[in-house]
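Participant: Prediction below, plus the sequence it came from.
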Amino acid sequence: MADTERSHGDGNTTEVNQTQASQSDITDDDKARAEELKNKANEFFKAQDFPQATDFYTQAIDINPYVAAYYGNRSFAHLKTECFGSALQDASQAISLDRSYIKGYYRRATANMALGKFKIALKDYDTVVKYRPNDKDAKAKFTECNKIVKMQAFERAIRVDSNKQSIADQLDIENMIIEDDYEGPKLDEDGKVTKQFMLDLMEHFKNQKKLHRKYAYQILVQINDMFKKLPSLCDITVPEGSKFTVCGDIHGQFYDLLNIFELNQLPSTDNPYLFNGDFVDRGSFSVEVILTLFGFKLLYPDHLHLSRGNHESETMNQMYGFHGEVKSKYNAQMSEFFTEVYNWLPLAQLINNKVLVMHGGLFSKDDVTIDDLRKIDRNRQPPDEGFMCELLWSDPQILPGRSPSKRGVGCQFGPDVTHRFLAKNNLEYIIRSHEVRAQGYEVGHDGKCITVFSAPNYCDQMGNKGAFITMGADLKPNFTSYAAVPHPNVRPMAYASNLFGFM
């Protein structure tokens, strides 16, 4: 939970000494009021209302900006809302105020890990261990982070991308044995997905049973071949008299995915869908979600569309549970195969040449064209900058212009940026996902930037609704919000990295 103590008052750093004169301007009444606001923020934090907690920590900082714990607490709240860039900044500020504020190092390490910067995180864990040599948790995190850093260095040393063999080429699916006691769904004799298979699969998953590894591998091989043939930006046509549905993040919430299909009917040639990234991680039924979506994509290749999210990446999957879940339910080889498949997911979709759909958002510069997006070489892990990064990570902001991302990756873009992009590319509006919204959706930037998020009560704690968008050929968006449905007693992040236990 958040700190309830004041930060150390006798820090001996240069930063603390330099601020003494300014601190003298803070009255005792100011200090007392700031403490009241911090305590109020702590209550919101305990209630898991992290945006409100962040707001009250900010108010406390505005009154007394010289208390490390205020920044440390706000950093923690930012971590909870995945604003890793802001969390990083606050943790660093807390440390600059008090070098002995150990939780600042913990939180800065957590933020860097979430951004895939394990080597930098390791330095902070090293500091924590030096300050607290008997802290078992600190030692465990240092050891685990060090293991990842060494593993990544080893993989870089042996990797020869041009000669790297696909997991598909290493598999001997033909000779995988189906045990006699397996009673689950089976692909047809040609290894193809049928509608009955999908119905049986969803029921099988609903009852917390696994699809046989042979069929899971067959689905992955087929979907990998299918994705390789798709462009980085796909064109979708919504004809007159038809309906098209766009869903946002699912995040491993399989039972809420089933509820979408209950509310809006199953995918079919007459009921096409687009799922806009972040299918996995966080929720602990990610395997069920992704195999269901891949199955429907194979069954209806022209009517079920999938775009990559920032969580369809190796680093995110290592941290937030998907890799751990696949290894638990299947094996490490399959986890690696998913990483390979995700590299081929399309990055964006263009509906009727008028509506652009991407997971994150727009770009750090103007003059980006649809043709630029078509040319992106996507078969890789998301980079830290550029068009691919921003499609997956950027967020809208209320104010005009651009600003650094609160996530530490991508950018934030204002309504003027959106309007210029639409005008240049002759588009009507954009749809993106990537952010929790109270009603599951939000219409911003004068109606030109729509956010849709389809994971209700995100991580079993946010209390938000989920939503999906339906439209016809006129492209007028209609919104359906819905609450979370019950799921088996498996907590979110059950398979996540032990490194990601927040302090």
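Facilitator: That came through, no problem.

Participant: drop to CA atoms for contacts and neighbour counts, all remaining ones
Facilitator: OK.

Participant: residues contacting Asn426?
Facilitator: By C-alpha atoms under 8 Å, 6 or more residues apart in numbering, Asn426 lies in contact with Lys354.

Participant: Tell me where the stretch 51-200 of the chain has helices.
Facilitator: Using DSSP state H, counting those that start in this stretch, the helices of the stretch 51-200 of the chain run over 68-80, 84-97, 102-114, 118-131, 136-158, 167-170, 195-206.

Participant: could the ones you listed be laid out in TSV, adding distance to Glu288?
Facilitator: Below are these laid out as TSV (distance: least, C-alpha to C-alpha, whole Å):
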stretch	distance to Glu288
helix 68-80	25
helix 84-97	28
helix 102-114	24
helix 118-131	29
helix 136-158	27
helix 167-170	21
helix 195-206	6
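
Participant: Throw the ones you listed into JSON lines and include mean neighbour count and distance to Asn317, thanks.
Facilitator: Below are the helices of the stretch 51-200 of the chain laid out as JSON lines (neighbours: other C-alpha atoms under 10 Å; distance: least, C-alpha to C-alpha, whole Å):
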{"stretch": "helix 68-80", "mean neighbour count": "28", "distance to Asn317": "17"}
{"stretch": "helix 84-97", "mean neighbour count": "25", "distance to Asn317": "16"}
{"stretch": "helix 102-114", "mean neighbour count": "26", "distance to Asn317": "10"}
{"stretch": "helix 118-131", "mean neighbour count": "19", "distance to Asn317": "14"}
{"stretch": "helix 136-158", "mean neighbour count": "15", "distance to Asn317": "14"}
{"stretch": "helix 167-170", "mean neighbour count": "13", "distance to Asn317": "18"}
{"stretch": "helix 195-206", "mean neighbour count": "17", "distance to Asn317": "21"}
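
Participant: Second structure for comparison follows:
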Amino acid sequence: MTTETQNVPVSSEDIQIAEHFKSEANEYFKKQDFNSAIDLYSKAIEKNPNVAIYYANRSFAYLKTECFGIALTDANKCIELDKSYVKGYYRRAAAHMSLGKFKEALKDYEYVAKVRPNDKDAKMKYSECNKIVKKIAFEKAIAVDDKKNIADSINLDAMTIENEYTGPELKDGKVTLEFMKDLMELYKNQGKLHRKYAYKILLDIKSFFMDQPSLVEIPIGDDDKFTVCGDIHGQFYDLLNIFELNGLPSESNPYLFNGDFVDRGSFSVECIFTLFGFKLLYPNHFFMSRGNHESATMNQMYGFDGEVKFKYTAQMAELFTEVYNWLPLAHCLNQKVLVMHGGLFSKDDVTLDEIKKIDRNRQPPEEGPMCELLWSDPQPQPGRAPSKRGVGCQFGPDVTTKFLELNKLDYIIRSHEVKNEGYEVAHDGKCITVFSAPNYCDTMGNKGAFINLRGKDMKPKFTTYEAVPHPNMKPMVYADLFL
């Protein structure tokens, strides 16, 4: 039984109603309907704001919907109400972990391990978090400014192709359409591309992206079709379904994939090599933007790092980090539509020219334009608010309008958020979200969507689709279970 700090007078009737809302919310949580659970926990809190467990439970639901910033606020409130409620510290530690704040998480795990010395889970979490903090400190201590690139240390000539390998082969070191078709067929049947070809694709794509600006301009002819896709998140079979519905990429069927190609879904390696292959095949008709999941911390937490190490090597996982650092941050279509993964900025005067000049060859910073391009979200109310994710900002319709007027644009397209229909049109049609991973994480039940545009009017046309079956491999299989 927890002790509660009674701050607000509450009637016995409201106490009962609040308990009823909590019980209902718990049922929705069990069914993984986290948004309904959040609404009901919020109602419980409205009726009785003095109960720590309501905030702890809502914090957990917010963690599940990747709203790490609000999850942290709720965990803090829970601890403020009841300093002896251990789950509050667990929730706060999880929120800190999700935000990559490992030292802060360690303090909470240390506290839990002290007050519950016989709790094996608490001990394990403290120990694992401690290892991460020490590893980061060690890496920082030995880091040097002129750290050698992984790309420079790879010797392709030393990699032999075994006689028993029957998968696709690069022709004179180049990707061909035949190679891409064979590769997708290989992946469909759960085969693996030879490491020599995998490394070659990564080295070539890195060289290509290094020559690109942070903002890429894309012209679209009047009668030409152009397709924008949102998050894929390692859902390879749904990626194949997009190509089935909308045609394979080609010079007459160009695509832009708007970040978050990997993590969560357990076919991330297959997704990224398919996308990189098409980029090399059609460099001027296939485009890729960086998402917030094209980063080392996210990849370590949500599975991509583990998947690459399982299917290839730790060295390749590091090479991916190098490649992701060079991905463009935004694309401007026909000088009318700006496409970025996250959203707009915490200040009003950001220009396209400024975006073009961002020094992007690094891990995403915790603030500033690069961070916001990858992390921000729209909100319905005017103005700005702190991000529910704890990174980036939330921006209202007035912010969008000002940005578009300043940069002489019609509207923006962004991704980054699951939408039930696969897309959402907000801010009077000026802010469009597209999300292309249907039934996200095999649990959300959402549709996926992509956008078709024609150069002459740039009007978005939406195609939605359901998830397709995939081999029995659960999401997050390669994620660090602790993280």
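Facilitator: Nice, thanks for sending it over. Keep in mind it's a predicted model, so treat the numbers as computed, not measured.

Participant: For the two chains, what TM-score is obtained?
Facilitator: In this superposition the chains share a TM-score of 0.99, using TM-score structural alignment, normalised by the length of the second structure; 482 aligned residues with a C-alpha RMSD of 0.9 Å.

Participant: Out of the helices of the stretch 51-200 of the first structure, flag the one nearest Asn457 of the first structure.
Facilitator: Minimum separation from Asn457 of the first structure across these (C-alpha to C-alpha) falls at helix 68-80, 14.0 Å.

Participant: nearest to Gly184 of the first structure, of the helices of the stretch 51-200 of the first structure?
Facilitator: Among the helices of the stretch 51-200 of the first structure, the nearest to Gly184 of the first structure by C-alpha to C-alpha is helix 195-206 (6.6 Å).

Participant: matching residues in the second structure for that closest one?
Facilitator: Using TM-score structural alignment, helix 195-206 of the first structure corresponds to residues 177-188 of the second structure.

Participant: Mean per-residue distance, the matching stretch versus the first structure.
Facilitator: Once fitted to the first structure, stretch 177-188 of the second structure is off its aligned match by 0.4 Å on average (mean C-alpha distance after the TM-score superposition for the first structure).

Participant: what comes into contact with that stretch?
Facilitator: Applying C-alpha under 8 Å, 6+ apart, the contact partners of stretch 177-188 of the second structure are 167-170, 192-193, 237, 240, 270, 274, 277-278, 281.

Participant: run the last query once more with 6 Å
Facilitator: Residues outside stretch 177-188 of the second structure that contact it (C-alpha atoms under 6 Å, 6 or more residues apart in numbering): Pro168.

Participant: Ok, stretch 69-80 of the second structure next?
Facilitator: Contacts of stretch 69-80 of the second structure (C-alpha under 6 Å, 6+ apart): 52, 55-56, 59, 62-63, 88, 91-92, 95, 388-390.

Participant: Recalculate using a threshold of 8 Å.
Facilitator: Against stretch 69-80 of the second structure from outside (C-alpha under 8 Å, 6+ apart): 51-56, 58-63, 85, 88-89, 91-92, 95-96, 387-391.

Participant: do stretch 21-36 of the second structure as well
Facilitator: 37-41, 43-44, 54, 61-62, 64-65, 443-444.

Participant: hmm, 10 Å instead?
Facilitator: Contacting residues not belonging to stretch 21-36 of the second structure are listed as 16-20, 37-45, 47, 53-54, 57-58, 60-65, 443-445 [C-alpha atoms under 10 Å, 6 or more residues apart in numbering].

Participant: and if you look at stretch 127-144 of the second structure?
Facilitator: By C-alpha under 10 Å, 6+ apart, stretch 127-144 of the second structure touches 93, 97, 101-107, 109-110, 113, 121-122, 124-125, 482-483.

Participant: Can you give me every residue that contacts the aligned partner of Ile232 of the second structure in the first structure?
Facilitator: Residue pairing (TM-score structural alignment): Ile232 of the second structure is matched to Ile250 of the first structure. Shown in contact with Ile250 of the first structure (C-alpha under 10 Å, 6+ apart): 256-257, 275-283, 286, 289-290, 453-456, 458, 466.

Participant: and if you look at Ser250 of the second structure?
Facilitator: So Ser250 of the second structure contacts 177, 278, 281-282, 284-286 (C-alpha under 10 Å, 6+ apart).

Participant: Counterpart of it over in the first structure?
Facilitator: Match for Ser250 of the second structure (TM-score structural alignment): Ser268.

Participant: Glu110 of the second structure now?
Facilitator: Counting by TM-score structural alignment, Glu110 of the second structure lines up with Asp126 in the first structure.

Participant: what's near enough to touch the residue positioned nearest the centre of the first structure?
Facilitator: The centroid of the first structure falls nearest to His311 when counting by C-alpha atoms, centre = their mean (4.3 Å). Neighbour list for His311 of the first structure: 249, 251, 277-282, 317-320, 322, 342, 382, 392-393, 434 [criterion: C-alpha under 10 Å, 6+ apart].
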